[in-house]
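[1] next come a sequence and a model predicted from it.
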Amino acid sequence: MAFSRLFSSSVFKEMAGKGRSPLFARLVRQSFTDAEQSQIQSVGDAFNYAFERLKAHANRDEYVYKAAITQRILLGRHSLRSACMLNEFRVGICKVDLAILNGTATAYEIKSERDGLGRLKRQLDAYQLVFPRRYVIAGENHIDGVLQSTDPDVGILMLSGRYQISTIREATERLDLVQPAAIFDALRIDEAIKILNYRNIEIPVVPNTRIRGELREIFAGFAAGEIYSTFVSVVKESRTLASLGDLVSDMPRSLHAAALTIRVKPAEHKNLLAAINSTFVDALGWA
């Protein structure tokens, strides 16, 4: 669906790089009727209109769910200064759709109306090695299936047809399932070294080809309780989104999730905002 593709990284990065997006122009011509186009004043208005259409129950995709988590949980309960949100964070062979780190680390697996549940158990089993709190956020059509196929310690959130998040089951924190070696595998080398520095542990002096193996061995020797809080603190600091606060506040609400999950260079923020503030008529001529 063209409405969904408007919120893709391709459109967002094209706007940031060029101050315009020919792909955006093509997509709106495909998805907006002539009558709809005549009512839209700016590019930002077009995004808001498209998002309202995507929120319609039968059309919801992953971006709608990421936007709900961004607005209702990250920005609604926390802030960009107190919490960090990770997008598509790799754990083993799986990627967490979104994770939020504040005092703890919580993984959110999205199962939209378009998704199936076939991979859910494998995904949650992977996430538990790094995230002691796990939630599945799903549409109403999946709730019974998620309840039947998940352990009692997995939290379940429902995104209603009215775009409200309700808690079906709270997550239980399972720090006992976390494995420090899996935490290491999910980190950048600089983050792992910083964690060890905070613990006053000497960094091995070995060739670069051996450093990952040496560091992993050190992490594997920890108990989860010894390393977990330091892991949360270091990743919150190294992957903070606080610098994006001004950008988010200047963007339409429908693009807040995009601004926080699609990374563009700070030098490109001006281009991005100029594109979003362009008139819709001008945008239709982008090439």
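    Noted; the coordinates are in hand. Given the structure is predicted, the values throughout are model-derived calculations rather than measurements.
[2] from here on, just use CA atoms for contacts and neighbour counts.
    OK.
[3] for the most centrally placed residue in the chain, which non-adjacent residue is spatially closest?
    Centroid-nearest residue in the chain, with CA atoms, centre = their mean: N87, separated by 3.2 Å. Closest residue to N87 apart from its sequence neighbours, by CA to CA, 6 or more residues apart in numbering: L98 at 4.7 Å.
[4] tell me the first helix or strand C-terminal of whatever helix or strand that neighbour lives in.
    Assigned by DSSP states H and E, L98 belongs to strand 94-101. As assigned by DSSP H and E, the chain's next helix or strand after strand 94-101 is strand 105-111.
[5] so for that following strand, what gets flagged as buried?
    Counting neighbours by 16 or more other CA atoms under 10 Å, one finds that the buried residues in strand 105-111 are A105, T106, A107, Y108, E109, I110, K111.
[6] which residue, other than its chain neighbours, is closest to the first one?
    Of all residues beyond its chain neighbours, the one nearest A105 is F131 (5.6 Å), with distances taken as CA to CA, 6+ apart.
[7] ok, now which ones touch the one you found?
    Each residue near F131 by CA atoms under 8 Å, 6 or more residues apart in numbering is listed here: A105, T106, A107, L175, V178.
[8] over to R134?
    Per CA under 8 Å, 6+ apart, neighbours of R134: T106, A107, Y108, E109, L124, Y127, Q128, V154, G155, A171.
[9] put this next to the first one:
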Amino acid sequence: MPKTAMSLQINSRSLARLVSNAGFRKMMTAAGARNYGKQLRQTVEKGGAVLPEKCSLQHLLDVSYDHLQKDYRHEYVYKTKLLSDFILKNYTFCDTIILNEFRLGKSVADIALINGSNKIFEIKTELDNADRLQSQLNDYYKVFSQVYIVTHHSLAAKYRAIVNHKVGIIEFTEDNYLQTIREATPDVGGLDNLTMMKALRKNEFLKIVTNINGALPETTPVKLYKTCLELIATIDPVSVQRHFLDTLKARITPAHQLLHTHAQALPEYLKFYCYLDYFSEKQYLALPSRLSCLV
């Protein structure tokens, strides 16, 4: 009987590097798709997989992703699940922006979501530890009002016990989907104006100052940034956060909205990559030929 991916000795770390944003970029040309497929095939066959003499790139990706979901749930798998099981089911990209690896103070949030509400998702896989968690949460609440820990079901009780009750908990279940087991409670008590402003691009920061003040402060170019920060520091943090969130929502592009149109036809593992890479209509239309490439 042919071995399945679940009973193999696949080098999961190598496979995880291929099933990722960086890996998927390799398949965006016809020649690249063939070479990428050969890499995938070599990796799974070394682990003992028995494959047809010729199989499609999509079949190789299905086998690879299935293996990673069950045996090596790296961060990309969690982000894929967040997009498919939580974001796409609850929000529309005409009024929602998601930000990947968003720097806030001394921490980097795995996923930030902004629409009518604002949420941070901190992913804690079985490969992670909780050493910096409290300082991360402190940084997140300086900017966002709702924070969720996303973790494996075997770790959910651990994180529920060590974080404040206002932090939401989402677990990766045995059946490979995400389930919210505790909703996040909104909290604006820790908002910090300077942390919010420093998370923005320069033009976004200056636009907020102009909107709040009516114009940029009259000062020298060298002193402009410092003067603007001093002005912002005097404003109510909840008001600053409203400007901050509106500014981030302005990053929504037609490319982001296209994902909603094409999401149904995409394999789960490609949706997050397509969103982050600002896929065009032409790229979506080219994907079936890339995925059907025989290796």
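    Sure thing, it's come through. In this text, all values refer to a predicted model and were calculated from it rather than measured experimentally.
[10] need the buried residues of strand 105-111 of structure 1 in TSV with distance to L255 of structure 1, can you?
    Below are the buried residues of strand 105-111 of structure 1 laid out as TSV (distance: CA to CA, whole Å):
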residue	distance to L255 of structure 1
A105	24
T106	23
A107	22
Y108	20
E109	20
I110	18
K111	21
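[11] what residues in structure 1 pair up with stretch 141-157 of structure 2?
    With TM-score structural alignment applied, stretch 141-157 of structure 2 matches the range 128-144 in structure 1.
[12] quick one: buried residues of that stretch?
    So stretch 128-144 of structure 1, judged by 16+ other CA under 10 Å, has buried residues 128-140, 142-143.
[13] related to what we said a few turns ago, report the aligned residue range of structure 2 for the strand holding L98 of structure 1.
    Counting by TM-score structural alignment, strand 94-101 of structure 1 pairs with residues 107-114 of structure 2.
[14] residues making contact with stretch 127-138 of structure 2?
    Residues outside stretch 127-138 of structure 2 that contact it (CA under 8 Å, 6+ apart): H74, K106, S107, V108, A109, K124, V147, V163, G190.
[15] which one (most neighbours) among those?
    Ranked by neighbour count (other CA atoms under 10 Å), these have V147 at the top, with 25 neighbours.
[16] what about it, which SS state?
    strand (DSSP: H, G, I helix; E, B strand; the rest coil).
[17] and L124 of structure 1, by the same measure?
    helix.
[18] can you pull the buried residues of stretch 56-71 of structure 1?
    Quick answer for stretch 56-71 of structure 1 (16+ other CA under 10 Å): 57, 60-71.
[19] got the buried residues for stretch 266-273 of structure 1?
    For stretch 266-273 of structure 1, the neighbour count (16+ other CA under 10 Å) marks H269, N271, L272, L273 as buried.
[20] so the residue nearest to the centre of structure 1 lies in a helix, does it not?
    No. Assessed by three-state DSSP, N87 of structure 1 does not belong to a helix; its assignment is strand.
[21] contacts only, for it.
    Going by CA under 8 Å, 6+ apart, N87 of structure 1 touches V96, D97, L98, A99, T261.
[22] gap between the closest residue to I143 of structure 1 other than its chain neighbours and T150 of structure 1?
    Of all residues not flanking I143 of structure 1 in the chain, M158 sits nearest, at 7.2 Å (CA to CA, 6+ apart). As judged by CA to CA, to the nearest Å, M158 of structure 1 and T150 of structure 1 stand 15 Å apart.
[23] ditto for I73 of structure 1
    For I73 of structure 1 relative to T150 of structure 1 (CA to CA), the value is 22 Å.
[24] quick one on the thing from earlier: which SS class is the residue nearest to A105 of structure 1?
    Classification of F131 of structure 1 by three-state DSSP places it in coil.
[25] using the three-state scheme, assign I156 of structure 1.
    Assignment for I156 of structure 1 (three-state DSSP): strand.
[26] quick one: map it onto structure 2.
    I156 of structure 1 maps onto I169 in structure 2, by TM-score structural alignment.
[27] spit out the contact partners of its match.
    Y148, I149, V150, T151, A156, Y159, R160, T180, I181, R182, E183, A184 are the contacts of I169 of structure 2 under CA under 8 Å, 6+ apart.
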